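**Q** The sequence isn't on hand, but the structure is:
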């Protein structure tokens, strides 16, 4: 097992995002409301 995880892989890279994309995702997550009723989840966008 040690030999499998000891080698580093070049497949993993950090994703780069524009500030406008990050702002859009943060605003969307703030506007998303999840309501749970009797074990069912309902998603609603508050915009």
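**A** In hand now; what should we look at? Just so you know, these numbers come straight off a predicted model, no measurement behind them.
**Q** can we go C-alpha only for contacts and neighbour counts from here?
**A** Fine.
**Q** need the strands for this structure, in chain order.
**A** Per DSSP state E, the chain carries strands over the ranges 32-37, 40-45.
**Q** now the angle between strand 40-45 and the first one, please.
**A** So the one you mean is strand 32-37. 160 degrees (axes from the mean of the first three to the mean of the last three CA atoms, to 10 degrees).
**Q** and strand 32-37, how far out from the chain's middle?
**A** 18 Å (CA atoms, centre = their mean, to the nearest Å).
**Q** returning to that earlier point: any chance of the strands of the chain in TSV with mean neighbour count and distance to residue 19 as columns?
**A** Shown next, in TSV, are these (neighbours: other CA atoms under 10 Å; distance: least, CA to CA, whole Å):
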stretch	mean neighbour count	distance to residue 19
strand 32-37	11	20
strand 40-45	10	22
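**Q** The structure to be compared is supplied as follows:
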């Protein structure tokens, strides 16, 4: 049991998004508009 606790844990690999993923999210967020009318929210995507 002592050997299990004495082992060093491996540091998790840093995960970075691809440039395409970031571009897609930014384009989507720029095209998305939310209009609030009373208690309702209307989401529209301008393509």
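**A** On my side now, so go ahead. Keep in mind that this is a model prediction, so the values were computed, not measured.
**Q** thinking again about what came up before, make JSON lines from the strands of the first structure and add distance to residue 16 of the first structure to it.
**A** JSON lines is the format used below for those (distance: least, CA to CA, whole Å):
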{"stretch": "strand 32-37", "distance to residue 16 of the first structure": "24"}
{"stretch": "strand 40-45", "distance to residue 16 of the first structure": "26"}
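**Q** Residue 24 of the first structure is nearest to which of the ones you listed?
**A** strand 32-37 (12.4 Å; CA to CA).
**Q** same for that closest one, what does it pack against?
**A** If you count contacts as 3 or more CA pairs under 8 Å, 6 or more residues apart in numbering; DSSP states H and E, strand 32-37 of the first structure packs onto strand 40-45.
**Q** Superpose on the second structure and give me the mean offset of the strand it packs on.
**A** When the second structure is overlaid, strand 40-45 of the first structure sits 0.5 Å from its aligned residues on average, using mean CA distance after the TM-score superposition for the first structure.
**Q** any idea how far residue 28 of the first structure is from residue 44 of the first structure?
**A** Between residue 44 of the first structure and residue 28 of the first structure the distance is 11 Å, computed by CA to CA, to the nearest Å.
**Q** ah, wrong one, I meant residue 4 of the first structure
**A** To residue 28 of the first structure, residue 4 of the first structure is 40 Å away according to CA to CA.
**Q** and the two? which has more neighbours close in?
**A** For residue 4 of the first structure and residue 28, the more surrounded residue by other CA atoms under 10 Å is residue 28, and the numbers stand at 14 against 7.
**Q** Which residue, other than its chain neighbours, is closest to that one?
**A** residue 45 (8.0 Å; CA to CA, 6 or more residues apart in numbering).
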